[in-house]
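Student: Predicted model, plus sequence, below.
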Amino acid sequence: MESEVHSIRTLGILGAGRLGTVIARLAASAGYRVLVAASGDPALISPAMKAIGAKAANAATVVADADAVILALPLGKYRMLNAEALRGTLVIDAMNYWWGSDGIRDDLSDARTSTSELVQGHLTGARLVKALSHMGYQDLEDEARPAGSAGRKAIAIAGDDTADVAIVASLVNDLGFDPVFAGPLAAGIMLEPGAEAFGADVDATQLREMLDRFPTSQRGIVVARARGDLPL
């Protein structure tokens, strides 16, 4: 079933690291009310958030007050998210598995499933969409451009619900990037480390070509074999 389309007025961000802070600044500049939660006392990040037009809050307030919530945490912490509090919420997964911050985790690097599917499995009642995950935070900071700008860069989106994907696409556009639909949530594996699109700072045509090449790429073949789509 598709969700009814609603625009995002208040954007919540869980995670006040480099990625969360960059997204907060872009969203505030685009006119969104932005609430950001860190792992500690909101007062510790309040001056920095105020400086970029956002507001610091605790996680419970962010989840309760936001129309959509971006996950900008280390992926290894996803099971700490309050699944009940996020039930019914549009959740945008911007997380990736990175051994440097998550440790060596076989459960986060299994080619049979995308990491967003793992997150959805925990947040069973949330409406999960994968986005804002494959471009580095510094490129997000530097490359945002108004719609129609020459050479505007693109952000891929993966999700199962077309209405939710449309809402996230509108957000991506407002943040300064052309949205490119990658496919259902499972297609988010094409945006993870090891895939050509991970780290990509390219326009929509080039990003679409990268996604189209995934099945025949080295990573794509590994994924297909793990899923039983190709002989070992």
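Tutor: Happy to help now that I have it. Numbering: from 1, shown residues only.

Student: C-alpha only now, for contacts and for neighbours.
Tutor: Fine.

Student: all helices of the chain, in order?
Tutor: Taking DSSP state H to define them, one finds helices in the chain at 18-29, 46-51, 59-65, 99-102, 115-122, 137-143, 162-175, 204-213, 218-226.

Student: Pipe those into a markdown table and attach distance to A186 and mean neighbour count per row.
Tutor: Converted to a markdown table, these look like this (distance: least, C-alpha to C-alpha, whole Å; neighbours: other C-alpha atoms under 10 Å):
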| stretch | distance to A186 | mean neighbour count |
| --- | --- | --- |
| helix 18-29 | 23 | 21 |
| helix 46-51 | 33 | 15 |
| helix 59-65 | 25 | 18 |
| helix 99-102 | 21 | 12 |
| helix 115-122 | 6 | 20 |
| helix 137-143 | 23 | 15 |
| helix 162-175 | 14 | 21 |
| helix 204-213 | 13 | 17 |
| helix 218-226 | 11 | 18 |
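
Student: measure G15 to V36 for me?
Tutor: 7 Å (C-alpha to C-alpha, to the nearest Å).

Student: So the two - more neighbours on which side?
Tutor: Neighbours were counted for G15 and for V36 using other C-alpha atoms under 10 Å; V36 has more, 28 against 19.

Student: Let me know whether that one touches G12 as I believe.
Tutor: Yes. Between V36 and G12 there is a contact at 5.9 Å, judged by C-alpha atoms under 8 Å.

Student: now the helices of the chain as JSON lines including distance to I92?
Tutor: Below are these laid out as JSON lines (distance: least, C-alpha to C-alpha, whole Å):
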{"stretch": "helix 18-29", "distance to I92": "12"}
{"stretch": "helix 46-51", "distance to I92": "20"}
{"stretch": "helix 59-65", "distance to I92": "12"}
{"stretch": "helix 99-102", "distance to I92": "19"}
{"stretch": "helix 115-122", "distance to I92": "10"}
{"stretch": "helix 137-143", "distance to I92": "16"}
{"stretch": "helix 162-175", "distance to I92": "8"}
{"stretch": "helix 204-213", "distance to I92": "20"}
{"stretch": "helix 218-226", "distance to I92": "23"}
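
Student: right, and those helices - which one's nearest F198?
Tutor: Of all those, it is helix 204-213 that lies closest to F198, at 9.8 Å by C-alpha to C-alpha.

Student: Show me what the closest one packs onto, helices and strands only.
Tutor: strand 154-159, strand 178-183 (3 or more C-alpha pairs under 8 Å, 6 or more residues apart in numbering; DSSP states H and E).

Student: what's the most buried one of these?
Tutor: Most buried of these by mean neighbour count (mean count of other C-alpha atoms under 10 Å) is strand 154-159; its value is a mean of 27.

Student: here comes the other one, which I'd like you to weigh against the first:
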Amino acid sequence: MPTPTLGLIGSGMIGGTLARLAVTAGLDVVLANSRDPHTLAGLVTELGGRARADTPAAAAEAGDLVVAAIPLKAYGRLPADVLAGKTVIDTTNYYPERDGHIGALDGDELTSSELVQRHLPGAHVVKAFNNLGFHQLFTLARPVGTSDRTALPIAGDDANAKQQATELLDVLGYDTVDIGTLADSWRSGPNTALYGFPYLGRPPTGLDADELQHWAAQSPGVPVSARRVKELAEAAVRGPAGASYS
């Protein structure tokens, strides 16, 4: 049976972390960014023989599953024609100061993943990997059956695509909690209790904003159970769209 291939469009902090988890789990990866594939030579060398760099369209074509690990403002560059029929895992969050204001999101007419789905009408979008930092995403991964395994939320409109995403997360080291449709995906986004802090643990007291940011970037994180993820998702209250980006 051929080794599954994960296509990664976006190879920054989240995309690079997912690539590391994927090759460790025995998957092949095809990496792409918004620049020339040669700019990923260092990461490809670090990852080893299971990884190669190519264009976004080639990564989309090669991937059995494809992860869009890009800023939301770049969603229009995703190759809709190549991604038709594929499961696309969307990691985006809406940060207006970075992405520019988007009326449909500011007015809660759509979630960011619904916006991505509209751009990719032939694909099956699943929201995942958007609610914790890249460092915690790496350090909290655990094998199947581990007592302190962490759960992550997913959301999507297609049951088969959500099953594919669940299987990928399992291989990469995570349990999953289905929190609903793409319209429900705000429950794991910025300004909710499920975003960031449950996976960080309790910060030291007395930190200023810069110190807190530095601590959060370095914290190994704490496991979050599927039960806790479900509780936080169900109790979520929708606040202002978007969040400050730092």
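Tutor: Sure thing, it's come through. No experiment lies behind these values; they were computed from the predicted model shown.

Student: Give me the TM-score for this pair.
Tutor: TM-score of the superposed chains, computed with TM-score structural alignment, normalised by the length of the first structure, equals 0.86; 213 aligned residues with a C-alpha RMSD of 1.9 Å.

Student: right, so of the helices of the first structure, which gets closest to A182 of the first structure?
Tutor: For A182 of the first structure, the closest of the helices of the first structure is helix 204-213, at 6.9 Å, according to C-alpha to C-alpha.

Student: compared with the second structure, how much does the closest one deviate?
Tutor: In the superposition against the second structure, helix 204-213 of the first structure averages 0.8 Å from its aligned positions (mean C-alpha distance after the TM-score superposition for the first structure).

Student: could you give me the residues in the second structure that that helix aligns onto?
Tutor: Counting by TM-score structural alignment, helix 204-213 of the first structure pairs with residues 226-235 of the second structure.

Student: can you check stretch 24-37 of the first structure too?
Tutor: The aligned range for stretch 24-37 of the first structure is 19-32, by TM-score structural alignment.

Student: end-to-end on that stretch?
Tutor: 11 Å.

Student: Please state the offset of that stretch from the chain centre?
Tutor: Distance of stretch 19-32 of the second structure from the chain centroid (C-alpha atoms, centre = their mean, to the nearest Å) equals 14 Å.

Student: Need the contact partners of it.
Tutor: 3-11, 37, 40, 47, 50-56, 59, 62-63, 138, 171-172 (C-alpha atoms under 8 Å, 6 or more residues apart in numbering).

Student: Return the subset of those residues lying in strands.
Tutor: Among the contacts of stretch 19-32 of the second structure, DSSP state E puts 5-9, 51-53 in strands.

Student: Most neighbours among these, which one?
Tutor: Most crowded among these, counting by other C-alpha under 10 Å, is L8 at 31 neighbours.

Student: quick one: what's aligned to it in the first structure?
Tutor: In the first structure, L8 of the second structure lines up with I13, judged by TM-score structural alignment.

Student: Tell me if I'm right that its match and D67 touch.
Tutor: No. No contact is recorded between I13 of the first structure and D67 when judged using C-alpha under 8 Å, the distance being 10.8 Å.

Student: Now for the two: what residues contact both?
Tutor: Common neighbours of I13 of the first structure and D67 (C-alpha under 8 Å, 6+ apart) do not exist.

Student: The second structure: which residue goes with I52 of the first structure?
Tutor: I52 of the first structure maps onto L47 in the second structure, with residues paired by TM-score structural alignment.

Student: now W98 of the first structure
Tutor: W98 of the first structure maps onto Y95 in the second structure, by TM-score structural alignment.

Student: what's the burial count for that match?
Tutor: Residues lying near Y95 of the second structure (other C-alpha under 10 Å) number 20.

Student: do R35 of the second structure as well
Tutor: By other C-alpha under 10 Å, the residues close to R35 of the second structure number 12.

Student: R142 of the second structure maps to what in the first structure?
Tutor: R142 of the second structure maps onto R145 in the first structure when the alignment is built from TM-score structural alignment.

Student: what do you get for G173 of the second structure?
Tutor: That one, G173 of the second structure, aligns with G176 by TM-score structural alignment.

Student: Nearest residue to that match in space, please, no chain neighbours.
Tutor: Closest residue in space to G176 of the first structure, ignoring its immediate chain neighbours: A144 at 4.2 Å, by C-alpha to C-alpha, 6 or more residues apart in numbering.

Student: So what touches stretch 113-129 of the second structure?
Tutor: Contacts to stretch 113-129 of the second structure, defined as C-alpha under 8 Å, 6+ apart, come from residues 14, 75-76, 78, 80-81, 83-92, 137, 152-158, 161-162, 165, 182-183, 185.

Student: Can you get me the start-to-end distance on that stretch?
Tutor: Start-to-end span of stretch 113-129 of the second structure (C-alpha to C-alpha) is 12 Å.

Student: got it, and stretch 115-131 of the first structure?
Tutor: End-to-end distance for stretch 115-131 of the first structure, by C-alpha to C-alpha: 12 Å.

Student: Where does it end up in the second structure?
Tutor: Counting by TM-score structural alignment, stretch 115-131 of the first structure lines up with residues 112-128 of the second structure.

Student: Now do the matching stretch: distance to the chain's middle.
Tutor: Chain-centre distance of stretch 112-128 of the second structure: 13 Å, with C-alpha atoms, centre = their mean.

Student: Nearest residue to the residue nearest the centre of the first structure in space, ignoring adjacent ones along the chain?
Tutor: With distances taken as C-alpha atoms, centre = their mean, the first structure has A94 as the residue nearest its mean C-alpha position (2.4 Å). What sits nearest to A94 of the first structure in space, not counting adjacent residues and going by C-alpha to C-alpha, 6+ apart, is S133, at 4.2 Å.

Student: show me what contacts the one you found?
Tutor: 93-96, 191-192.

Student: how close does it sit to D203 of the first structure?
Tutor: According to C-alpha to C-alpha, S133 of the first structure and D203 of the first structure sit 16 Å apart.

Student: what's the answer for V172 of the first structure, then?
Tutor: Distance of V172 of the first structure to D203 of the first structure, given as C-alpha to C-alpha: 13 Å.

Student: Which neighbours do those two have in common?
Tutor: D178.

Student: quick revisit: any chance of the contacts of S133 of the first structure in TSV, plus distance to R112 of the first structure?
Tutor: As requested, these are exported to TSV (distance: C-alpha to C-alpha, whole Å):
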residue	distance to R112 of the first structure
D93	19
A94	20
M95	18
N96	16
L191	14
E192	13
